[in-house]
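Trainee: Following is a predicted model, sequence given first.
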Amino acid sequence: MKASRFQSQDHIDTGRRQFLKLSAATGAGLTLGLNLTTRASAQAADSPALQFNAFVNISPDNTVNVYIKHLEMGQGVYTGLATCVAEELDAAWSQVKCEHAPVDTEKYANLFMGQQATGGSTAIANSFTQMRQAGATARAMLVAAAAQRWGVPASEISVSEGQVSHGSHQASFGELAVEAAAQNAPAPEAVSLKDPADFTLIGREDLVRKDEGKQNGTAVYTQDVQLPGMLTAVVAHSPRFGGRVKSFDASKALQRNGVEQVFEIENGVAVLAKDYWTAIKGRELLEIEWDDSAAETRSSGTILSQYRELVDEPGIVAEREGDVASQLNQGDSVEAVFEFPYLAHAQMEPMNCVAKVDGQRAELWYGCQGATSDQMAIAQLLGGKIEDVKIHTVFAGGGFGRRANPFSDYVLEAVRVARGAQGKPVKLVWSREDDMQAGFYRPAFVHKLSAAVDDQGMPTAFQARLAGQSIMMGTNMESMSVVDGVDNASVEGLVHLPYQVPNRQVEVHNTQAGVPVQWWRSVGNTHTAFSKEVFIDSLARKAGQDPVEYRLSLLKHNPRETAVLKLAAEKAEWGSRKLPEGWGRGVAVHTSFGSTVAEIVDVSVQGTEFKVERVVAAVDCGIAVNPNIIRAQIEGGIAYGLSAALADEVTLTDGNVDQTNFHNYRVLRMNDMPEVEVHILPSGNAPSGVGEPGTPPVAPAVANALAAATGQTLTRLPLRLT
């Protein structure tokens, strides 16, 4: 990927090697395990909150405070992780409170990533045992304190609903807090976790969510942060990606009452004012000449046309099994080309960040999704140490990956602006238009899928050729995701095909474009699930077979996808529920982030117009910590995927993004939202992701439903009937 307008010419190295260098300089260490052995005895007896371990403290007022290491941005992570703690602690749900954990990679690393970050649908999956262990350890310390106070064996003490009991003795957690915090924490192997059959909170439907304040307006988001003397900043970015400021005239802007400063930063011109409206109006008065010599000037149609040419040629082999070429040359073959546009994240809260810079030190307040990488990038930019960067995490209004930017783009922009603000705190605010036209995007892709089929219409060979930008190359995650020139994020969902096909080959062309790209909800699965499932449907129709039965025959050695597909078909009454005239029904099944989701969609068609009427989803995501949140996440993923299926695309004309706001980037409207049913497959397996797996199957299921209704096989998103 070319350097974007957000990348400094002085490269900010946020890779693991740089992190270890900075850590060594500050005396910090990278600990991926759970440190529960810290004693709280050094704390004053009258401390209002006593730390039992990195995740739990209990106050004498009987409040159980749970520190959440993942960003709460509407996905329910406060509730889910607090449930894991409270379950093993045997706390009353009403006494549990949550807050974001401080930024501290040693204590709060994502165990799947090695850094403090939220993403990849990993919050519950990576913290399930860790948070239960934290709760169980705190419980053991409470029991030890009670045993010491009452002079009874710890084995005879019971704990329930926040009360510790033995015969006539009884004490609340708060009454034991000071003594319990002074106990030695037991070793992890000495603490037993509950058998799932004994869960009282995990799996419950009626727990009140813990992301409090959203219903009454008291929740604190970045926009709510107010500091003494704070200025509001906006930045004028280049209309083209890669463009630079050649010259600018700020005289008119500075004449506007309330505009206090205007200056150039690495990626544009910053306007600082007393409030947001004044800053915006000041920015409109700037006269800027841009240097587009290194900018992307192609239109998106030109870029996709070049991709279509690439997939006609062999690419870098991502997976090879058997002899695909000979099968394709000898047998009856089927071929289809799929096209996917750039997509914006379009989260409801655009980018924003409050920053205060004092030399090499910085303090920030924002919805922080990539804490470790942001902290490292800021420290390197300012020439300071990691410990010189303090981040306060607040709620975020959605993310879908955008806030975990691999280049810390808007965060570094806030720091650069604050560095020039003469010691005053600055709230950087991006408008919706800024976010839509100056951000990072899901990369555009073209796929060419080919298959050879036997006399029964079953595939004997499968080939996929993809062309699109890598989202991992050039980032601090390249070493973890890119192997031999293949970015797993580009091909996931097509390699390790769940369907039994003896000969398979997947190839990829890593294209170069000036459009900045990054992960988007469900990452590569956003496009690979579509091409795979629409292609499989076309093979089923060619064979004259029912799409569900055709899939089941190819999944006979895949019990998990088989079970989920059968559950969805049963609940949707596939094959037995008669549809009205002009309706069609489609199916798709896909595994991502450790979870399998099958979706069956009903559509109604009138001429070239259609409406998605109903979606029935089945999911296997392991143990359901909170079924209501799982349903909400799958429903949200379906809505997000439907936006891309029905309306969303980012297009470029001569390098300029055409879309500006929701009037021409039409995210799903309420009246377009179908009836949705979500069914959770019972499981005793460890939890897996739920934030993203609901998104990939819905677009192909809609396309397949339209094919059933109209006979048209649609291979480009967004979907358009002709």
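Mentor: Good, I have the coordinates. Everything quoted here is computed from the prediction, not taken from an experiment.
Trainee: okay, CA-based contacts and neighbour counts for the rest of this
Mentor: OK.
Trainee: the strands in the stretch 401-550 of the chain, which residues?
Mentor: 426-429, 445-453, 459-468, 482-483, 486-487, 503-510 (DSSP state E, counting those that start in this stretch).
Trainee: brain fart, the stretch 1-150 of the chain
Mentor: With DSSP E, counting those that start in this stretch as the criterion, the stretch 1-150 of the chain has strands spanning 50-51, 56-58, 64-68, 96-100.
Trainee: could you redo those strands as JSON lines and give each row mean neighbour count?
Mentor: Shown next, in JSON lines, are these (neighbours: other CA atoms under 10 Å):
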{"stretch": "strand 50-51", "mean neighbour count": "26"}
{"stretch": "strand 56-58", "mean neighbour count": "24"}
{"stretch": "strand 64-68", "mean neighbour count": "25"}
{"stretch": "strand 96-100", "mean neighbour count": "19"}
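Trainee: how about those in JSON lines, adding distance to Gly120?
Mentor: Formatted as JSON lines, the strands of the stretch 1-150 of the chain follow (distance: least, CA to CA, whole Å):
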{"stretch": "strand 50-51", "distance to Gly120": "29"}
{"stretch": "strand 56-58", "distance to Gly120": "25"}
{"stretch": "strand 64-68", "distance to Gly120": "17"}
{"stretch": "strand 96-100", "distance to Gly120": "19"}
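Trainee: which one's the longest helix in the protein?
Mentor: Secondary structure assigned by DSSP state H gives helix 123-150 as the longest helix of the chain.
Trainee: Now do that one against strand 64-68, angle only.
Mentor: Counting by axes from the mean of the first three to the mean of the last three CA atoms, to 10 degrees, helix 123-150 lies at 150 degrees to strand 64-68.
Trainee: Comparison target below:
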Amino acid sequence: MIPKLMQSLHLPGQKIQASRRQFLLGALAAGSGVAIGYHVLAATPAAASGTAGSGADALAFTPYLTIDADGKVTVLSSQFEMGQGSYNGLATLVAEELDADWSTIEVLGVAGNVKAYGNIAFGGTLQGTGGSTSMFTSFERYRTAGATARAMLVAAAASDWGVSASDITVENGVLSHVSGKSGGFGTFAAKAATLPAPAEVTLKAPADWKLIGNEKLKRFDSARKANGTEQYTIDVKLPGMLTAVMIHPPLFGATLKSFDATAARSVKGVVDVVETPRGVAVVAETMWAAIKGREAVTAVWDESAAEKRGTPELMAMYKDIAGKAPAAIARKDGDADAGFASSARVMEATFEFPYLSHAAIEPLNAVARKNDDGTLEIWGGHQFPDVYQMLASQIAGVTPDKVQLHVMKTGGSFGRRAVFDGDVVVESVYVAKAIGYRAPVKVQWTREDDMRAGRYRPAYVHQMKAGIDADGQLVAWSDHVVGQSIMGKTMFDGMVKNGVDPTSVEGANNLPYAIPNQTIGLTTTEVGVPVLWWRSVGSTHTAFAAEVFLDEIAEATGKDPIAFRLSMLEPDSRHAVILKMVAEKAEWEKPVAAGRFRGVSVAESFGTVVAQIAEVSLNDSGGIKVERVVAAVDCGLVINPDQVRAQVEGGIGFGLGAILAEEITLSGGTVDQANFDMYTPLRIDAMPSVEVHILASANPPSGIGEPGVPPIGPAVANAIYKALGKRIRVMPFAKSLSA
């Protein structure tokens, strides 16, 4: 979700660690149990307070895990769970070093202490989940916490039994001594809490791992997700809680002039209709009453500053800009102009990409309640908790430590819950404040709200150009990217350097191929449509344009697509290794089955390299069916192999739906799509058979939640060319194939 550039301080390949200049391990009595975590060094206790809501007298301690008197192990996750499995990964890290019983593991999301929970990949200055960095930021600190807790439990047992700690073994949550004495974690948790934490602990060697890398280990939360007992924000019910739905401006940039809620207030169950800076909220006893009340509200909008252009006008403008010189240069190697001038053949191609909705299964929601003691509680999908805590405190007029965030699991995000302005979180606080905090308020968006209220993957146009010499070598390359900035004019505006938003060009300005002369240009457009990162961010369009154009060049030079790519890669490079692996697993050298057509692509995103070979077939009416996808993955050290495969499979389905049929279009500034009847994610009968092969690696873990998305589009497009002889350059495919 959040781009690779956010890893600028700690890139994959470096040792992952929490510096002891910043953290010390400590223990805290937790009832009759023990809590283990990083004790934050600070000048005063107040400066090192724990979770949000702690006062100046709170212990300067934030735990990473707790063990209660019953032996239950609770991992306190700094990473947000939205289906990608970060909770399971952190549980694995802790349970491995702790030698815990996997059946006793639970995971809860926590927030409110950036010093303890700051994402190392973001420089440690912001708690956040994204950029497929959860395992990267957690790998050492959560293993260390588990090992520390184990050492303290062993010390407590040794003291009770009067034996040497070295004679005690731990397995599946039970401590045992050679004399036959044994006891569970709960037996020694209270005493362990009174002992000092060891200054140093030794982590297990990979050869001793039982859970990390275990092919048979299944997610600890699978059962409740399957049986429907898992709790999400949409399930939150508080005593006296009211439900609110929003009336957002019909055009992006429009503002409210007035509204008439007379008829709405007469709807049974409606208790209030209030104005907020983000629109009008209809507050009711039930969701249905709120929706019926909303239908009865008449709102008048000032549209003088609104975006009124439609998709045809915007794309025409983009293509016109793409044909001119770029406003900024993101990468310049050699002399592309001279390379083109000396080329025996010059090829060009224009690619068009639409706006895309995140379309998570759980529409946006949040719950806010202000308590008698002045604290403000917010339940929601807190992907950027520090940001939301700050914004909520400003709206409520309280200090940030008075804002307690309940980090809920979320039914998907794909980047949508990581917003700069707090979005639905601040709406819940605005509405609660507008009704005088007299009751808890859940703001729940409908699917139509979710799809029409903005925050899309930006639309882009790529103008590509390639120069080939007399020997068939690619000697010149240029890519002019045209589209909106995600980072510009936000809290991350400082990351836009020399007119280049890295999220617009990632995947284009770091192509691995040895092309002596290349220029990657960018022109950022000013459009009033709200945009945001979308699963795999820039690589969702840059990888497609590059990998499809490369196939076209390979054909022009008479070379096999994989051999052509390998000729421009170092033989032992990650891209070359993973390309060879996917070719072997898909049996690329053998003829494809009759009626099948194959295409290949490879892309790096978030420190992970993924190559895919797609097989497609044609039906009697000329329609395309993606039958099979073989994927090879280099994501560094693998913590949960089953989860890696699941994420790549999910990424393929997610990306395939987008390139086949998904698009957000506008008519006169109004979004045309409102629900899944017009915006069509992949249907189950269109999901191909998927094989995922993971490269064994001892490198630090890199991302996996997103990197499966970028290669699927170009792999399928390249296969479709083999089937139909038609190059796909306008997304989605349904539009290109029907033209």
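Mentor: Great, that's in hand. Computed from a predicted model, the values in this text were never measured in an experiment.
Trainee: ok, and the closest non-adjacent residue to Ala489 of the first structure?
Mentor: Gly524 (5.1 Å; CA to CA, 6 or more residues apart in numbering).
Trainee: Next, count neighbours for the counterpart of the one you found in the second structure.
Mentor: Aligned by TM-score structural alignment, Gly524 of the first structure pairs with Gly538 of the second structure. A count of nearby residues for Gly538 of the second structure, using other CA atoms under 10 Å, gives 27.
Trainee: hang on, Gly538 of the second structure packs against Asn510?
Mentor: No. Contact between Gly538 of the second structure and Asn510 fails when scored by CA atoms under 8 Å: they sit 11.6 Å apart.
Trainee: Could you pull up the contacting residues of the residue mapped onto Pro718 of the first structure from the second structure?
Mentor: Using TM-score structural alignment as the criterion, Pro718 of the first structure maps onto Pro732 of the second structure. With contacts defined as CA atoms under 8 Å, 6 or more residues apart in numbering, the neighbours of Pro732 of the second structure are Phe353, Pro354, Ala658, Ile659, Leu660, Ala661, Glu662, Glu663.
Trainee: Serialize the residues you listed to JSON lines and add fields for neighbour count, distance to Gly184 of the second structure and secondary structure.
Mentor: Compiled in JSON lines, those are given as follows (neighbours: other CA atoms under 10 Å; distance: CA to CA, whole Å; DSSP: H, G, I helix; E, B strand; the rest coil):
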{"residue": "Phe353", "neighbour count": "23", "distance to Gly184 of the second structure": "57", "secondary structure": "strand"}
{"residue": "Pro354", "neighbour count": "23", "distance to Gly184 of the second structure": "57", "secondary structure": "coil"}
{"residue": "Ala658", "neighbour count": "25", "distance to Gly184 of the second structure": "50", "secondary structure": "helix"}
{"residue": "Ile659", "neighbour count": "26", "distance to Gly184 of the second structure": "52", "secondary structure": "helix"}
{"residue": "Leu660", "neighbour count": "23", "distance to Gly184 of the second structure": "54", "secondary structure": "helix"}
{"residue": "Ala661", "neighbour count": "17", "distance to Gly184 of the second structure": "54", "secondary structure": "coil"}
{"residue": "Glu662", "neighbour count": "25", "distance to Gly184 of the second structure": "53", "secondary structure": "coil"}
{"residue": "Glu663", "neighbour count": "26", "distance to Gly184 of the second structure": "55", "secondary structure": "coil"}
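Trainee: Which member of these is positioned nearest Ser179 of the second structure?
Mentor: Ala658 (62.1 Å; CA to CA).
Trainee: Now do the SS call for Ile395 of the second structure.
Mentor: Classification of Ile395 of the second structure by DSSP: H, G, I helix; E, B strand; the rest coil places it in helix.
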